[in-house]
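1. Quick one: sequence plus predicted model below, questions after.
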Amino acid sequence: MVASFLSLSFILFISIALAILGLLLVRHYVDHQTLNSHHDVAGYLLSIVGTLYAVVLGLIVVGSLNTFDKARITVASEANALHNIFHLAQGLPSPTGEQLRSDCVIYAKTMIDDEWKSMEYGKSSQQAHAIIAAIWKMVIHFQPHNQDETDLHSSILAELNVLANNRHLRLTAAEPAYDWIIWSILIFGGVVLVVFTYFFGVEKLAVQILMTVLVTIALALNLFIVALFGYPYSGDVKVAPTPFEEDLYRFHQELKESNSENPAAKSPEVVKP
């Protein structure tokens, strides 16, 4: 959060400084009477341009916030599916059940230690690809021997499908949502709005500076929100792998309880792919 605060402070400082500098240059080279004569026209144009820009910026801000919320829900759904697979695997015969539970532990650990770091750069983890492929292969090739195993197999396949779909959505959301063209349009539109405030014949310069600064701050804050929440897996404000951390903790606790109830049983060996 400290880095975000410093970034915001720097952006506001630069934006305000440039806005004031531009206003002072206009007031220096254009007299008050000339500005006052264009007051009405500038007002109409500003209302049109401002409305169009407000609609576009508003949609993008709302879209960024929705993207962040959906990313949190996606991670929670993926982790919940993993937890369900871990539980369902208890009913499978040995060694398939133990290996599947072991792979669930590896998957959760890989999310926390590897893939979350990769997603900060819009990439995925090769280790995660390997473990999810191993899980799919194991489940698909499992041959049920009775009705109970058939029901368990169907349930595990359904949960695995949920996990894979949410993982795909998560990796898609980790990719850059707005390219340089979108950012160029947003920044250019903000500059145009600030420049329009220069062409009003306000008698007191201090009052016009204050109005220009307030407009600049409002625009900069909205753009900062887009940058902050439009990339849900990078930056200071990002979706954390908390659901997978909770999964991993529960997995270890349940394995300990299982071993204490059945001392002869061994906890599934965690084998890295």
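-> On my side now, so go ahead. Numbers count the residues shown, from 1 in each chain.
2. can we go C-alpha only for contacts and neighbour counts from here?
-> Fine.
3. Pull the contacting residues for the most centrally placed residue in the chain.
-> For the chain, the residue nearest the mean C-alpha position is residue 232 (1.1 Å; CA atoms, centre = their mean). For residue 232, the contacting residues are 67, 68, 71, 173, 174, 238, 239, by CA atoms under 8 Å, 6 or more residues apart in numbering.
4. Could you do residue 171 as well?
-> Going by CA under 8 Å, 6+ apart, residue 171 touches 119, 122, 123, 124.
5. and it, what element?
-> Assigned by DSSP states H and E, residue 171 belongs to helix 147-174.
6. What of residue 207?
-> Per DSSP H and E: helix 205-229 holds residue 207.
7. where's the residue lying farthest from the centre of the chain relative to residue 197, distance?
-> Going by CA atoms, centre = their mean, the residue of the chain most distant from its centre is residue 33, 50.0 Å out. Residue 33 sits 16 Å away from residue 197, going by CA to CA, to the nearest Å.
8. What of residue 174?
-> Per CA to CA, residue 174 is found 38 Å from residue 197.
9. re earlier: is the residue nearest to the centre of the chain in a helix, a strand, or coil?
-> Residue 232 carries the three-state label coil when classified by DSSP: H, G, I helix; E, B strand; the rest coil.
10. give me the number of residues near residue 257?
-> Neighbour count of residue 257, defined by other CA atoms under 10 Å: 12.
11. err, residue 69, not the other one
-> 14.
12. Please apply the same query to residue 231.
-> 25.
13. hang on, isn't it packed against residue 172?
-> No: in this structure, residue 231 is not within contact of residue 172 by CA atoms under 8 Å, at 10.9 Å.
14. Just give me the longest helix of this structure.
-> For the chain, the helix with the greatest residue count under DSSP state H is helix 39-88.
15. and the comparison structure, right after this:
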Amino acid sequence: MSPKTRPLLERYEGVVAPFFSLPAVLFSLTAALLATSVWDNYSVATRAIKNESQSILTVISLANSVPYLKDSELSTNAKLYIKSMIEDEWRTLAAGKSNSPITDEKFIAMRSEIFKAANIFPDRAESKALLNAFFTINTARETRQAYASFDLHPIRWYAILFLGILVLISVAFIHLSKPKALMVAMSIATLTVLTPLCILALTFSSPYQGLISISHAPYLQIIK
């Protein structure tokens, strides 16, 4: 649009509008593939949190309803573990670490109480249900901790940035002879490209960090 550069660029006028579809489709495809890789971590972590909270509710329910479990410390230890997870381990996960020593102690105490209660009448269905709930808790906890951080190759990130720049360049060359149309088209194209890039950037570190992070709300329902 500058008078000094316009004669130089106008020599390349003639790029037709359908040419825009080539870089646009490649940008969309690359963004979708990158988003799938990133958001899959969120899906796994969210599923682990739901499984863990539901299984802990099962333990508490069994502790409050089965007669020979009512005198145990199952319900108390389970709630202490959840409270420690919310207050201690969640901050640890947000810092990129896998676990909290304080929460580990609460988990070990809950595990010991579960095994102790299950061994009272090991052949009963209630004891087997209690052990199954614990195994689900243990698996979900390990999964949740494993996804505290993840690595994504930077070349994939560079590729989507490069394709985004190509989209803007193609839009500019299509509207070389119409300055006002160029301004509108570049504004819309820039916002369109920046939207998925910003969302991906906010989810690039960990499911427990940043503005777009997983909430510990399922655990809060347990200790209310």
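-> On my side now, so go ahead. Keep in mind the model is a prediction, meaning the values are calculated, not measured.
16. Post the TM-score for the overlay when you can.
-> In this superposition the chains share a TM-score of 0.80, using TM-score structural alignment, normalised by the length of the second structure; 221 aligned residues with a CA RMSD of 3.2 Å.
17. follow-up on the earlier one: point out the other helices and strands that the longest helix of the first structure packs with.
-> Using 3 or more CA pairs under 8 Å, 6 or more residues apart in numbering; DSSP states H and E, the elements in contact with helix 39-88 of the first structure are helix 96-110, helix 147-174, helix 180-196, helix 205-229, helix 242-261.
18. winner for burial among these?
-> Burial of those is given as mean neighbour count (mean count of other CA atoms under 10 Å); helix 96-110 ranks first at a mean of 22.
19. Does anything pack onto that helix? Which helices or strands?
-> If you count contacts as 3+ CA pairs under 8 Å, 6+ apart, helix 96-110 of the first structure packs onto helix 39-88, helix 126-141, helix 242-261.
20. got a list of contacts for the shortest one?
-> Yep, that's helix 126-141 of the first structure we're talking about. Contact partners of helix 126-141 of the first structure, identified using CA under 8 Å, 6+ apart, comprise 96, 100, 103, 106-107, 110-111, 114-115, 153, 156-157, 160, 273.
21. between those residues, which is nearest residue 252 of the first structure?
-> The closest of the contacts of helix 126-141 of the first structure to residue 252 of the first structure turns out to be residue 106 (CA to CA; 11.5 Å).
22. still on that earlier bit, the residue nearest to the centre of the first structure maps to what in the second structure?
-> In the second structure, the residue paired with residue 232 of the first structure according to TM-score structural alignment is residue 207.
23. Residue 192 of the first structure now?
-> Checking TM-score structural alignment: residue 192 of the first structure goes with residue 166.
24. re earlier: ok, the contacts of residue 232 of the first structure in the second structure, which still hold?
-> Retained in the second structure: 67, 68, 71, 173, 174, 238, 239, out of the contacts of residue 232 of the first structure (criterion both residues aligned by TM-score structural alignment, their matches' CA atoms under 8 Å).
25. With residue 161 of the second structure as the reference, measure out to the closest residue to the match of residue 192 of the first structure other than its chain neighbours.
-> The shortest distance from residue 166 of the second structure to any non-neighbouring residue, by CA to CA, 6 or more residues apart in numbering, is to residue 23 (6.2 Å). Computed as CA to CA, the residue 23 of the second structure to residue 161 of the second structure distance reads 12 Å.
26. and which of the contacts of residue 171 of the first structure is nearest to residue 204 of the first structure?
-> residue 122 (49.4 Å).
27. For that closest one, the count of nearby residues, please.
-> 18.
28. Tell me the counterpart of it in the second structure.
-> By TM-score structural alignment, residue 122 of the first structure lines up with residue 96.
29. ok, that match - contacts?
-> By CA under 8 Å, 6+ apart, the residues touching residue 96 of the second structure are 148, 149, 206.
30. Can you tell me the SS state at it?
-> coil.
31. follow-up on the earlier one: just want the angle from the longest helix of the first structure to helix 147-174.
-> 150 degrees (axes from the mean of the first three to the mean of the last three CA atoms, to 10 degrees).
32. so how far is helix 39-88 of the first structure off the chain centroid?
-> In terms of CA atoms, centre = their mean, to the nearest Å, the centre of helix 39-88 of the first structure is found 10 Å from the chain centre.
33. Much appreciated, bye for now.
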